[in-house]
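Asker: pasting the sequence and the predicted coordinates here, then a few questions.
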Amino acid sequence: MKAIIYRDNGGPDVLRLVDRDLPVPGPGEVRVRVAVSGVNPADWQARAGAPMGFPEITPHLDGAGVVDAVGEGVDPGRAGERVWLFMAAAGRPTGTAAEFTVVPAEHAVPLPAGAGFDVGAALGVPALTAHRALTVAEDGPRRLRPGALDGRTVLAAGGAGAVGHAVIQLARWAGATVIGTVSGPEKARLATAAGAHHVVDYRADDPAAEIRRFAPDGIDIVAEVALGANLALDLAVLRTRGTISTYANDGGKPVELNVPQNMVLNTRLQFLVLYTAGPEARAAAAEDVANAVRDGALPVGEEHGLPLVRFPLDRTAAAHRAVQGGAVGKVLVDVPQ
């Protein structure tokens, strides 16, 4: 089979297309013929500098394809099942940038008939992160379903990004009023297409006043992508006992915390990353996301607010450069069938 591998940390040029033997699924595992591989910032960050752990790694956490073999203890009936994959390369050498990959069976989630492989490959890190961001508030909910966020207002910072896009879609599916912040008209168009009820340009004169116009009682949950840059704005619009769920600090600005201000607000500041969220939280997120996909709540494509930027497998290095360069939308790698 064809696979992308790297043997040392470094830039995109360390990625190589090679021939490898078909992997064999072990107990509790499935082998998947990959159709589309999704690329996330975590993938290039791992390639650039995370401890290797293995002599050779095939990158990418997310993807979609068809189960073609199962290991001991897995229902043989899963062979032929269309699935979406998450955390394929987490602590393992076999990610989705290959014609075949092997993952734990629970990391291969059935893909509903109405959802294509592009949708499946765009789930994983963005959708599970969004789910986590929306389910850590003190007042709940801990699970998402239609009606779970009725009466709540969610602020999706960076509403045109992959996680922001998933936050908008999942929050709206669960019944929240959703406000997205963006950096200009084009990204405002994308956040609106994703389903945001209101969109605010955070570079405007007084974005806090604009957000408060839509949410006079304050924001219940902020899903934050750039905590250092946006914390002052978040606190200016957060309701008492509200939650800021932060999954990144884009721009790298240091976080300066006004302790008395947060004490008065009873702010919950929740940091999150999937690797250490725990298996129960990840399993619950995967189940809820699968239900949202079944309901048609997580479409992709420019008309749904998430443009797809495609590369063939042999140009995976270019796909990594696109993600590192801040490509707007979801970067996908098409795997030859």
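Answerer: Yes, it's here.
Asker: okay, CA-based contacts and neighbour counts for the rest of this
Answerer: Noted.
Asker: nearest residue to residue 248 other than its sequence neighbours?
Answerer: residue 225 (4.7 Å; C-alpha to C-alpha, 6 or more residues apart in numbering).
Asker: which of the residues in the longest helix along the chain are buried?
Answerer: When the chain is parsed with DSSP state H, its longest helix is helix 279-294. By neighbour count on 16 or more other C-alpha atoms under 10 Å, the buried set for helix 279-294 is 281-282, 284-293.
Asker: can you name the next helix or strand after that helix?
Answerer: Reading on from helix 279-294 to the C-terminus, the next helix or strand found by DSSP states H and E is strand 308-312.
Asker: which elements pack onto that following strand?
Answerer: Using 3 or more C-alpha pairs under 8 Å, 6 or more residues apart in numbering; DSSP states H and E, the elements in contact with strand 308-312 are helix 316-324, strand 330-334.
Asker: can you give the distance of that strand from its chain's centre?
Answerer: The chain centroid and the centroid of strand 308-312 are separated by 17 Å under C-alpha atoms, centre = their mean, to the nearest Å.
Asker: and the angle from that strand to helix 316-324?
Answerer: Going by axes from the mean of the first three to the mean of the last three C-alpha atoms, to 10 degrees, strand 308-312 is angled at 160 degrees with respect to helix 316-324.
Asker: structure B:
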Amino acid sequence: MRAISQNSFGGPDVLRTIEIPRPEPGPGEVLVRVAATSVNPADWKVRAGHVLLGDPPFTLGFDVSGTVAALGSGVTGFAVGEEVFGMVFGRFGAYAEYVVAQAESLVRKPEALDHVHAAALPSAATTAWQALAGLRAGERVLIHAAAGGVGHLAVQIAVARAAEVLGTARADNHEFLLGLGASELIDYRATDFTTVVRDVDMVLDLVGGSYGARSLRVLRPQGRYVDALGSDAEGDPRYVRFYVEPSGADLREIVALIDAGRLRVEVARVLSLAEVAEAHRISESGRVRGKIVLVPWGAA
């Protein structure tokens, strides 16, 4: 089968197509024929060596939507030929024609969701869902990078939980985010959010770095600052460092929101895995509204 691999850390050009044997599912695992995967910021950070997954070679891709090709021993609840989607963790990711995933991290793909949009959801939606787990109705939440892959889903999940949503985003994304239910938006290129925002109950920081200490200034004394990337706010008692965990149970809750018409995923571009280097360049620009999706060679 074909897969994307890299022999060294570096820029997008280290990614290359190789031929490798098709994997076999072990106990508790499912072999999925990949219909689509997506690009997350973690992908290019791992590729470049900023986030360590181990030494190359390895295959990236934390999201998958596709068809069950084989079941490992002990797997129940799925059948060969069934359409599924979910998260993949490990050195052999979904930038490939087939991938092995833990059965507990997969769920059935709803008929209303095509593979492209299903592949855009797992990592980003699960991150948003888990990061906002403590958000209560009536609270004010500030979401940084609100139009991004995780951010635009977090806006909708927060709205579904009856929170008041504020966000930082470029001005050309404000109309989009208002349509998703955001109440107040700040163009970070023109306005320092600390001068116009006050008394929020939660900050979801999808930017990190110097946004941390600045975010603490707009947070209530008993508020929560949830950091998904690493920032200069570490050490404050309100600081929470967040890491996503694959969860089929959470994905089923997310599917329920989709079925109810309360959550949709924005797909910015669909590219072939043959164009994976270009997809990484676009992702690294930081100017993507929603998600970039990759489909197998020749299927774009």
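Answerer: Good, I have the coordinates. Note that the structure is predicted; figures quoted are calculated from it, not measured.
Asker: got a TM-score for the two of them?
Answerer: TM-score of the superposed chains, computed with TM-score structural alignment, normalised by the length of the second structure, equals 0.88; 296 aligned residues with a C-alpha RMSD of 2.5 Å.
Asker: how about TSV for the helices and strands packed on strand 308-312 of the first structure, with distance to residue 128 of the first structure added?
Answerer: Shown next, in TSV, are those (distance: least, C-alpha to C-alpha, whole Å):
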stretch	distance to residue 128 of the first structure
helix 316-324	19
strand 330-334	15
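Asker: of those, which is nearest residue 191 of the first structure?
Answerer: Closest to residue 191 of the first structure of those, according to C-alpha to C-alpha: strand 330-334, at 13.8 Å.
Asker: tell me where the first structure has helices.
Answerer: Going by DSSP H, the first structure shows helices at 41-49, 117-121, 124-134, 162-173, 185-194, 207-214, 227-237, 259-265, 279-294, 316-324.
Asker: which elements pack onto the last one?
Answerer: When you say that, I think you mean helix 316-324 of the first structure. In terms of contacts (3+ C-alpha pairs under 8 Å, 6+ apart), helix 316-324 of the first structure is packed against strand 29-39, helix 41-49, strand 308-312, strand 330-334.
Asker: can you lay out the ones you listed as CSV showing mean neighbour count and distance to residue 271 of the first structure?
Answerer: Supplementary listing: these in CSV, determined by neighbours: other C-alpha atoms under 10 Å; distance: least, C-alpha to C-alpha, whole Å:
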stretch, mean neighbour count, distance to residue 271 of the first structure
strand 29-39, 28, 22
helix 41-49, 17, 16
strand 308-312, 17, 28
strand 330-334, 25, 23
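Asker: can you redo those as JSON lines with distance to residue 234 of the first structure?
Answerer: Below are these laid out as JSON lines (distance: least, C-alpha to C-alpha, whole Å):
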{"stretch": "strand 29-39", "distance to residue 234 of the first structure": "29"}
{"stretch": "helix 41-49", "distance to residue 234 of the first structure": "24"}
{"stretch": "strand 308-312", "distance to residue 234 of the first structure": "29"}
{"stretch": "strand 330-334", "distance to residue 234 of the first structure": "26"}
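Asker: re the thing from before, mind checking the helices and strands packed on strand 308-312 of the first structure for the one nearest to residue 180 of the first structure?
Answerer: Nearest to residue 180 of the first structure among those is strand 330-334 (17.8 Å), distances taken as C-alpha to C-alpha.
Asker: how close does residue 121 of the first structure get to residue 332 of the first structure?
Answerer: 7 Å (C-alpha to C-alpha, to the nearest Å).
Asker: what's the overlap in contacts for these two?
Answerer: Common neighbours of residue 121 of the first structure and residue 332 are listed as 36-38 (criterion: C-alpha atoms under 8 Å, 6 or more residues apart in numbering).
Asker: out of these, who's nearest residue 78 of the first structure?
Answerer: Using C-alpha to C-alpha, residue 36 comes nearest to residue 78 of the first structure of these, at 19.1 Å.
Asker: still on that earlier bit, go through the helices and strands packed on strand 308-312 of the first structure and name the closest to residue 30 of the first structure.
Answerer: It's strand 330-334; of those, that one is closest to residue 30 of the first structure (C-alpha to C-alpha) at 20.5 Å.
Asker: which other helices and strands does that closest one contact?
Answerer: strand 29-39, strand 308-312, helix 316-324.
Asker: make it 10 Å
Answerer: When contacts are defined as 3 or more C-alpha pairs under 10 Å, 6 or more residues apart in numbering; DSSP states H and E, strand 330-334 of the first structure packs onto strand 29-39, strand 62-70, helix 117-121, helix 162-173, strand 308-312, helix 316-324.
Asker: so the fourth one aligns onto which residues of the second structure?
Answerer: Alignment of helix 162-173 of the first structure against the second structure: residues 149-160, by TM-score structural alignment.
Asker: list the buried residues for that stretch?
Answerer: Result for stretch 149-160 of the second structure [16+ other C-alpha under 10 Å]: buried residues 149-159.
Asker: correct me, but residue 57 of the first structure touches residue 8?
Answerer: Yes. Look at residue 57 of the first structure against residue 8 with C-alpha atoms under 10 Å: they come within range, at 8.9 Å.
Asker: of those two, which one has the most company?
Answerer: For residue 57 of the first structure versus residue 8, the count of surrounding residues by other C-alpha atoms under 10 Å is larger for residue 57: 22 against 17.
Asker: how close does that one sit to residue 102 of the first structure?
Answerer: 13 Å.
Asker: shared neighbours, the two?
Answerer: 89, 92-95 (C-alpha atoms under 10 Å, 6 or more residues apart in numbering).
Asker: quick one: which two of these are the most distant?
Answerer: Top of the distance list for those (C-alpha to C-alpha): 92 and 95, 7.5 Å.
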